[in-house]
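In: Sequence and predicted structure below; questions after.
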Amino acid sequence: VKSQHSERCIDFLTKELKVSNEKQAQERVLFVSARETLQAR
């Protein structure tokens, strides 16, 4: 699941919005699991 979300975000930033290159997008995309967030509460 994490890799799918990361790929979609990177594609969105680089191909659709064209605000970043792929390397920069990989460094900036952060994945937070909803399940982990709820468990931490």
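Out: Structure's in. What do you need? Keep in mind the model is a prediction, meaning the values are calculated, not measured.
In: From now on I want contacts and neighbour counts done on CA atoms only, so please keep to that.
Out: Fine.
In: residues of the one helix or strand Arg8 maps to that come out buried?
Out: Assessed by DSSP states H and E, Arg8 sits inside helix 2-11. Of the residues in helix 2-11, those with enough neighbours to count as buried (16 or more other Cα atoms under 10 Å) are Ser6, Cys9, Ile10, Asp11.
In: ditto for stretch 22-40
Out: Of the residues in stretch 22-40, those with enough neighbours to count as buried (16+ other Cα under 10 Å) are Ala25.
In: Can you measure across that stretch, start residue to end residue?
Out: The stretch stretch 22-40 measures 31 Å between its terminal residues, going by Cα to Cα, to the nearest Å.
In: Presented hereafter is structure B, for comparison with structure A:
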Amino acid sequence: MAVAFTDEERARITAGLLDAAERLYASQGLKKTSLEELVAPA
């Protein structure tokens, strides 16, 4: 069974994903950004 994330961990992961998405979308555009690229920093 998976372990639930704490509120702090959830906030850190969310912030990291949003930051990665902003950077990648700005540099590559939405169509050229893969899910693998988005989750790599997280």
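Out: Done, it's in. Here the structure is a predicted model, which means the values were calculated and not measured.
In: what's the TM between chain one and chain two?
Out: Here the TM-score of the superposed chains, computed with TM-score structural alignment, normalised by the length of the first structure as the reference length, equals 0.48; 27 aligned residues with a Cα RMSD of 2.0 Å.
In: coming back round to it: ok, which pair from the buried residues of helix 2-11 of the first structure is furthest apart?
Out: Between all members of the buried residues of helix 2-11 of the first structure, the longest pairwise span (Cα to Cα) is found for Ser6 and Asp11 and amounts to 8.5 Å.
In: and the helix holding Arg8 of the first structure, what other elements does it pack with?
Out: Applying 3 or more Cα pairs under 8 Å, 6 or more residues apart in numbering; DSSP states H and E, one finds that helix 2-11 of the first structure makes contact with helix 22-28.
In: what about Gly16 of the second structure, how many neighbours?
Out: Each residue near Gly16 of the second structure was counted by other Cα atoms under 10 Å, and the total is 16.
In: Roughly how far does it sit from Val39 of the second structure?
Out: Using Cα to Cα, one obtains 9 Å as the distance from Gly16 of the second structure to Val39 of the second structure.
In: now for the host helix or strand of Leu18 of the second structure, which elements pack on it?
Out: Assignment of secondary structure by DSSP H and E places Leu18 of the second structure within helix 7-28. Judged by 3+ Cα pairs under 8 Å, 6+ apart, the packing partners of helix 7-28 of the second structure are helix 35-39.
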